[in-house]
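Colleague: Give the three-dimensional model of this entry:
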Amino acid sequence: MSINYSNEKRQREFNNKSYFDKNVRSLTKRQVIWMQEYLSSNENIRFSSVGSTNRHEEFIAQLSSDDKFRDYVEDAYSKMTYKVIPDREFNWLINNLRGQIFTLSILYLENGYNWFDINSNDLMEEVYRFFDNKINENTIDSKISLLSKIERIWFSISSKDNYSKWISESNKEQIEWTKDYLRKTGIYNEIIRDKASLKEVRSHVLASLDIISYPLSEASINNSNKYVTNDRKEIIIDKMKRAWSQQKYRDAGKTKKSYHLPLTIQTHARLEKMAEVNRLSQTAMLDILINSEYNLKFLDVDGNEIY
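Modeller: Predicted coordinates:
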C-alpha cells in the first residue's frame, strides 16, 4: 500500500526508503561498505559515521532525501559487479583463522600489503579490505585468480602437515611453549598480533609453521598430492619436537632405574660430548635421545603406537 505525503521531501524520503528496503537491504555488509567508499570517492558524499555498526541504516539515512538516490545506488552496484569478488570465493576462509593469518601473510610477502590493522579483532575484514580497496585496480578475474592460488597453497600445506595434530588443541602448556620456541628461533609470525584465547594462539602458531613452506613450486600449487615438505621445514619441525621432548623430560623428574648398556668407545665419546654441549648428564641425554626417536618413529601423529 502506497503512502502519500503532502510534504515533497518526506514523500521523497519515503519512496527512497521503500526502494532501499526492496533493493539494498539484501546486500551484505561488505557490499554496502564498498558502495559507501565508492560514492565517497566518486560523488563526494560524506557518510557521518564510518565506524557504524549498522552500515545499511547509515547508508539510507545519508541518502534517503537525495533526488539522485536511486541513480547513486544503481551506479555503485553496477560498478561493484566488476570490482568485488563474490562472497562464495571466500567460503574457505570463513571461520578459518589459521587460513586468514596465512592469507594475510602471503599478501604481505607477495604483494607488499601492509594496510591491515595488526590489532584487528576481525581478520576476515582485513582480507576483504585488500581485495575490495579502491587502491587495488586489478580486475575481478585477477583478484579471484590470486585468491584461488592462495587457497590451493594453503590446502596443499595444511592437508599434509605433521604438526597440527601434534600441537593439541587443549594443551595450553604445549601451545604456549611452542609459541615461545618459535619466537626465540625467529619463526613466529609477528605480522599479525595473536589474541588471548588458546584457540587463537594455536592458530597463529600453526600459521607460523605453515608459512615456512612458502614459496611452493607451481606443481605443488596446482596439485596438493605433489606437495612435499621441504628439508628446511622438516629440520625445523624435528628440532622443535625434540626440544619439546627435552622440556617434558626436564619437567617430569622421572624416577630412573639403573641399567648397564655396553657402548663402543666411539658411541660413548659421542654421548659424552652431546651431554656436555646440552649441559645434561649422560643418562639424561640418552633418555632424551631414545624418547625423541621413539616419538618420531614409533608413534603416529595422535600419539598411538604404530608397532
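Colleague: contacts and neighbour counts: CA atoms only from here.
Modeller: Will do.
Colleague: Identify the residues contacting the closest residue to residue 179 other than its chain neighbours.
Modeller: Distance criterion C-alpha to C-alpha, 6 or more residues apart in numbering; nearest residue to residue 179, sequence neighbours excluded, is residue 205 at 5.9 Å. For residue 205, the contacting residues are 175, 178-179, 188-189, taking C-alpha atoms under 8 Å, 6 or more residues apart in numbering as the criterion.
Colleague: Next, the second sequence, to be compared with the first:
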Amino acid sequence: MPGFDEDIHEVQETDSKVNNSLDTVDEILDEEFLKSIEIALEGYSDEDLIWISIDFLNFRENLKHGPKKSYHEINDLRHFSNFKDLKDNLIDQIKKLKSKENINNLFKEIKSSNNKISQTLIEIKENKRLCVFIFNYIKNSNHDFLQFEYHPNIYLHLAHWYFTDKENEYRKNHKINSAIKYFTDNIILKGEKYSKKVRDNHFVDWVYLYLKRIDDNFKMINYVPTCKNNYQLLTTTYLDYLNFYDKIQHENTINKLNKAWSQKKFREGGKVRKPHHLPLTKKTIEKLKKLSAFKNISESDMLEELIDQTFLKEMCDEHGKPKF
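Modeller: Have a look, this model is predicted:
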C-alpha cells in the first residue's frame, strides 16, 4: 500500500510511548490513526474505494464470533452521492474498530490486494450519458422486458459493477468496449438530430412530463430530476437505451414526441379563442364529455386538440407546416 509502511511504523512508535494506556486509546485513534488512514487512502484512486470498502466489511465480519456474513458488494451504494461520501464513510467505519492492531492488520490486507479498474472506464468517467448507456447495456440488456436504471452517481455504480461482477477482466472489458462501439456507431452518429432538440429547455421540461404520461417504462424509473441538466440527461439516456433495446418502440416514441410537440407549438402559434356554438348530436356531446374527463381537460380544449391532431395529420407535413 503506497506510503502505508511508514504509517504503521509511526503507529507502533506511538504504542510504545503510551505504554498501552487504555485511557488514551480513543484520543490516539482520533489524532494519529485518522491522519495515517487518510494518508494511506490517498495512495488509491476513487474507484479503489469500492473494493477497499468491501474488503473492510469482510475484515470486520471476521472479527466477530459465531456465524459470519460474506460480502461481495456494497449493499447500500445508493446512499452515497459520490466517492467522497464513500471515503468519509469508510474512514468513520475504520475508526470504529478502535484496536490499533486490527486497523494495522486491515491495511496490510488492503496492501496485498491486486484489484484494478478498467482504464477505459477511467477515460470515459466524465461522460455521464455514455456511462448511463454502458451501465444499462451491461446490466439490463438480457432481460425479457425493458428495464432502465438511472443513478445521478452513475459512474460510482458502474465502477461498483466492475469490481463485483464475477466474470474475468477480459470479458468485462470486452462488454465495455462493445457498449462504447454500439453507442458511437448507432446512437451518436445516427441520433444527433434528436439530441440537439433535447437541448431546448422548453422541450426538455415538456418531454419529461409527456413521457411520464405515455410511457409505462419511463414511469417506472425510480428517480426525480432536480434541475434542468438532470431532466435533459434522464430523457436523453432513456431514449438512447430504448434505441438499443427496441428500435421499433424507439421510433414510435420519437414519432409521438415530434407529433405532440408540433401540435403544442401549433396550438400556441397565435391562436385567438372565440366562443362558438357547434350543433353536435347528443351522443357526440356525451362522447366529448367522457373523453375530456378521461384526459382531465375542458371540453373545448379536448375538441381543439382533436381538430389540431386531424389538421396536422391530414393537412401538414412532418414538420407541422401546411401542405396546402
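Colleague: TM between them?
Modeller: Taking TM-score structural alignment, normalised by the length of the first structure as the basis, the two superposed chains have a TM-score of 0.62; 247 aligned residues with a C-alpha RMSD of 4.2 Å.
Colleague: And the contacts of residue 205 of the first structure, which is closest to residue 80 of the first structure?
Modeller: Taking C-alpha to C-alpha as the measure, residue 80 of the first structure lies nearest residue 189 of these, at 33.6 Å.
Colleague: that's a strand at that closest one, yeah?
Modeller: No - secondary structure assignment places residue 189 of the first structure outside any strand; it is coil (DSSP: H, G, I helix; E, B strand; the rest coil).
Colleague: so stretch 224-235 of the second structure corresponds to what in the first structure?
Modeller: Stretch 224-235 of the second structure lines up with residues 194-205 of the first structure when matched by TM-score structural alignment.
Colleague: Check the offset of the matching stretch from the chain's centre.
Modeller: Using C-alpha atoms, centre = their mean, to the nearest Å, the distance from the centre of stretch 194-205 of the first structure to the centre of the chain it belongs to is 11 Å.
Colleague: and the residue nearest to residue 179 of the first structure, what element?
Modeller: Following DSSP states H and E, the helix or strand that holds residue 205 of the first structure is helix 198-210.
Colleague: just to revisit the earlier point, tell me how far the residue nearest to residue 179 of the first structure lies from residue 110 of the first structure.
Modeller: 21 Å (C-alpha to C-alpha, to the nearest Å).
Colleague: Residue 201 of the first structure too?
Modeller: 24 Å.
Colleague: More neighbours: which of those two?
Modeller: When residue 201 of the first structure and residue 110 are compared for neighbours, residue 201 comes out ahead with 19 against 10, by other C-alpha atoms under 10 Å.
Colleague: can you map out the helices along the stretch 51-200 of the first structure?
Modeller: Along the stretch 51-200 of the first structure, the stretches classed as helices by DSSP state H, counting those that start in this stretch are 55-63, 69-80, 97-111, 123-132, 140-158, 172-184, 198-210.
Colleague: Turn those into CSV, columns for distance to residue 289 of the first structure.
Modeller: Formatted as CSV, those follow (distance: least, C-alpha to C-alpha, whole Å):
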stretch, distance to residue 289 of the first structure
helix 55-63, 59
helix 69-80, 60
helix 97-111, 32
helix 123-132, 41
helix 140-158, 28
helix 172-184, 19
helix 198-210, 24
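Colleague: which one of those helices is the most hemmed in?
Modeller: Counting by mean count of other C-alpha atoms under 10 Å, helix 198-210 has the highest mean neighbour count of the helices of the stretch 51-200 of the first structure, with a mean of 22.
Colleague: residues of the very next helix or strand once past that one that come out buried?
Modeller: Using DSSP H and E, the helix or strand that follows helix 198-210 of the first structure towards the C-terminus is helix 218-222. Going by neighbour count (16 or more other C-alpha atoms under 10 Å), the buried part of helix 218-222 of the first structure is 220-221.
Colleague: going on from helix 218-222 of the first structure, what's the next piece of helix or strand?
Modeller: Once the chain leaves helix 218-222 of the first structure, the next helix or strand it forms, by DSSP H and E, is helix 231-252.
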